[in-house]
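> fold the following, please.
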Amino acid sequence: MKLKKGDIVARPSYQCDLLFRVVELYPDYVELAGEDMRLLADAPLEDVVIVSEKDRSAHELKAKELEENSYKLFRQDARLMKQRSEYEVTSGYKSDVNFFELRGRVLHIDGDPLYLRKCTELYNKLGVPVYGVHLNEREMPEQISSLLEMVQPDIVVVTGHDAFLKSRGSEDDTRSYRHTKYFAECVRVARKYNGHRDELVIFAGACQSHFETLIKAGANFASSPERINIHALDPVYIASRVSLTSFMDRISLTEVLRNTITGEKGLGGVETKGVMRRGMPMKYEDE
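From the prediction side, this is the model:
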């Protein structure tokens, strides 16, 4: 078997339960990134097999179904929020008023360029303004301050790949995680920039990240309470919910987590208000 970067593979020792993308080759092992999950792993060469087109297609179909289900749930909730806004602005539909929305702007910093592209496509599909940046996780703490100054976001997403490594120590030791410390440092820098959790909403983390550390650092939402893998698109659904929710409304943690693909075992957070603001009157371009 001749491996090369970009090959889609699985690990027999884990019953080939996840698909990975080969990101780096070494003499005795390979570095892998989850194809759908934000997980980074090392694997010996003998524990890696190239996935057949048939198996890959079956996996992609199943993954697509999960993504579509979350998208439908999100759109359903978005429609309900829109209807509630129309009711409030028109005083119970008693007046004919056109209004506009200033949706929260997202700064999405991602350690995986392919995930960044998928996430940006979903933000655009959901109508959420986003500025996306690809950075290696180790570079993020050095770059986030200048990005915050440039983009002036309402919401920051700091994500990429992570993993808990048993060989490094206990689950409570942040040194046992590949990238949690970099995500946490980004959160601390962002909180120095704006210390109010309702003025700058932060999501941080990836697969198996140390949830408690990220929340204590100042994140509103983070992964992963049960140290499980999270889906590549999960941060988008959380950030988008914040972007589309009025600053007058508190976000239901139960509802926002329900709309993600992974759910509350992989994602959590603290009480947070939305950042969207309504305005009137609506000015049309042809007027």
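> C-alpha only now, for contacts and for neighbours.
Will do.
> what about stretch 156-171, how long is it end to end?
Chord length of stretch 156-171, first to last residue, is 26 Å (Cα to Cα, to the nearest Å).
> for stretch 219-230, which outside residues touch it?
37-39, 164, 187, 197, 201-212, 214-215, 261-262, 264-272 (Cα atoms under 8 Å, 6 or more residues apart in numbering).
> quick check: next helix or strand after the strand or helix carrying N69?
Using DSSP states H and E, N69 maps to helix 53-89. Note on helix 53-89: by DSSP H and E, the next helix or strand toward the C-terminus is strand 100-102.
> and the following helix or strand past that following strand, what other elements does it pack with?
Downstream of strand 100-102, the next assigned helix or strand under DSSP H and E is strand 106-110. Under the contact definition 3 or more Cα pairs under 8 Å, 6 or more residues apart in numbering; DSSP states H and E, strand 106-110 sits against helix 113-126, strand 130-134, helix 140-151, strand 155-159.
> so of the ones you listed, which one's packed in deepest?
strand 155-159 (a mean of 27; mean count of other Cα atoms under 10 Å).
> could you give the angle of that one to helix 113-126?
150 degrees (axes from the mean of the first three to the mean of the last three Cα atoms, to 10 degrees).
> which residues touch strand 155-159?
Strand 155-159 is contacted from outside by 104-111, 137, 183, 186, 200-206, 235, 239, 242-243, using Cα under 8 Å, 6+ apart.
> 6 Å instead?
Under the criterion Cα atoms under 6 Å, 6 or more residues apart in numbering, residues 106-110, 200-206 lie in contact with strand 155-159.
> and for comparison, fold this next one:
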Amino acid sequence: MKYVVGDIVTRHSYQNDMLFRILELTDQTAMLAGEEMRLLADAPLDDLLPVSDIDKRKRRELGKQKEDVSYRLFRQDAKLMKKRNEYAATSGYESDASFFELRGRVLHLDGDAFYLQRCTELYERFGVPVYGVHLDEKKMPDQIASLLEMVQPDIVVITGHDAYLETRGNRDDLRAYRHTKYFAECVRVARKYCANRDQLIIFAGACQSHFETLIKAGANFASSPDRVNIHALDPVYIASKVSQTSYLDAIKLWEVLRNTITGEKGLGGIETKGIMRLGMPLKTPES
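Model (predicted):
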């Protein structure tokens, strides 16, 4: 079977459990990126199985169903937050007073251009201001300082692809992870820029990343506590929740993790306050 970069395949040795995109090809092996999960892997060409259009469509429909559940949960929580904000803005009185929301601005660094586009589209659906940058994970630590100065974000997402490789060491050996060390260095640079974990909120990690290292480096939220795969859109749900939560309120950890596609096995974090601030009055162009 002749493959080309961009083909969608599965791995026979893993019971064809996940869809992958081919990123690079050699005579004998292929570098693969998860189609839905933020996993980077390599495999012999004879281990790959091409995916038919029908199978692709079925798998993507199942993935879409999971995304829809998370989206509905997020929207429900957003509506409740808006009602609370309306009550707070009017001190509980019936009033025609209007207010506006200053939501937290996100700087999203992603090692995968395809994922970045999907994430940006979801931020826009949520009404969250975002500045997205596609960067190779290994280059992120060298670029993040200048990006922080330029964008002045409230929230930083540092993600892409990662993987734990048993052949390189045990689960606590950072050399056994493809990109965790680069994510962690990125977090440390960001924390030098702003040490307060409630003034700059950081999410870091991808599939199977070393959760404890990223939290110790200074992240508020990270992956992956159980070294499992995380969904491509999970960082967006966490960043958007922070962006739309009042700075007076703490993020309820279980609530934010519940809204993700992967859940608490793949994502975790520490107590963190929201970023959003209310303002009054709301002035329209006509007024």
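> now what about the TM-score between them?
After superposition, the two chains reach a TM-score of 0.99 (TM-score structural alignment, normalised by the length of the first structure), with 287 aligned residues with a Cα RMSD of 0.6 Å.
> among the contacts of strand 155-159 of the first structure, which one lies nearest to D17 of the first structure?
A206 (18.4 Å; Cα to Cα).
> tell me how many other residues crowd the counterpart of the closest one in the second structure.
Aligning on TM-score structural alignment places A206 of the first structure opposite A206 in the second structure. Residues within reach of A206 of the second structure, counting by other Cα atoms under 10 Å, total 36.
> then A206 of the second structure would be within a strand, right?
No - using DSSP: H, G, I helix; E, B strand; the rest coil, the assignment for A206 of the second structure is coil, not a strand.
> that one against Y164, yeah?
No - taking contacts as Cα atoms under 6 Å, A206 of the second structure lies outside contact range of Y164: 10.6 Å.
> from L23 of the second structure, how far off is the nearest residue to V236 of the second structure once chain neighbours are set aside?
Computed as Cα to Cα, 6 or more residues apart in numbering, the closest residue to V236 of the second structure that is not its neighbour in sequence is C119, at 6.3 Å. Separation of C119 of the second structure from L23 of the second structure (Cα to Cα): 19 Å.
> one step back: reformat the helices and strands packed on strand 106-110 of the first structure as CSV; add distance to K2 of the first structure.
Output for these, formatted as CSV (distance: least, Cα to Cα, whole Å):
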stretch, distance to K2 of the first structure
helix 113-126, 23
strand 130-134, 29
helix 140-151, 34
strand 155-159, 31
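> of all these, which one comes closest to V49 of the first structure?
helix 113-126 (21.6 Å).
> identify the residues contacting the closest one?
110, 134.
> next, the angle strand 106-110 makes with it.
If you take the same axes, to 10 degrees, helix 113-126 of the first structure sits at 160 degrees to strand 106-110.
> helix 113-126 of the first structure vs the second structure - mean distance after superposition?
On superposition with the second structure, the mean distance recorded for helix 113-126 of the first structure (mean Cα distance after the TM-score superposition for the first structure) is 0.2 Å.
> got the angle for that helix vs strand 130-134?
Going by the same axes, to 10 degrees, helix 113-126 of the first structure makes 180 degrees with strand 130-134.
> state the distance from V256 of the second structure to Y237 of the second structure.
8 Å.
> and the helices in the stretch 151-287 of the first structure, which stretches?
180-193, 211-217, 234-244, 253-258 (DSSP state H, counting those that start in this stretch).
> may I see these arranged in CSV, with mean neighbour count and distance to V128 of the first structure as well?
CSV is the format used below for those (neighbours: other Cα atoms under 10 Å; distance: least, Cα to Cα, whole Å):
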stretch, mean neighbour count, distance to V128 of the first structure
helix 180-193, 22, 21
helix 211-217, 20, 24
helix 234-244, 25, 6
helix 253-258, 17, 16
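> and R277 of the first structure, which of these is closest to it?
Among those, helix 234-244 sits nearest to R277 of the first structure (Cα to Cα), with 8.9 Å.
> show me what contacts the nearest residue to R103 of the first structure once chain neighbours are set aside?
Distance criterion Cα to Cα, 6+ apart; nearest residue to R103 of the first structure, sequence neighbours excluded, is M276 at 4.5 Å. Counting by Cα under 6 Å, 6+ apart, M276 of the first structure makes contact with 102-104, 243-247.
> stretch 98-117 of the first structure spans what distance, first to last residue?
Taking Cα to Cα, the first and last residues of stretch 98-117 of the first structure lie 34 Å apart.
> repeat that for stretch 245-259 of the second structure.
Start-to-end, stretch 245-259 of the second structure (Cα to Cα) is 14 Å.
> need the contact partners of it.
For stretch 245-259 of the second structure, contacts defined as Cα under 6 Å, 6+ apart pick out 70, 73, 263-264, 272-277.
> so which of those residues sit within strands?
Counting by DSSP state E, the part of the contacts of stretch 245-259 of the second structure found in strands is R277.
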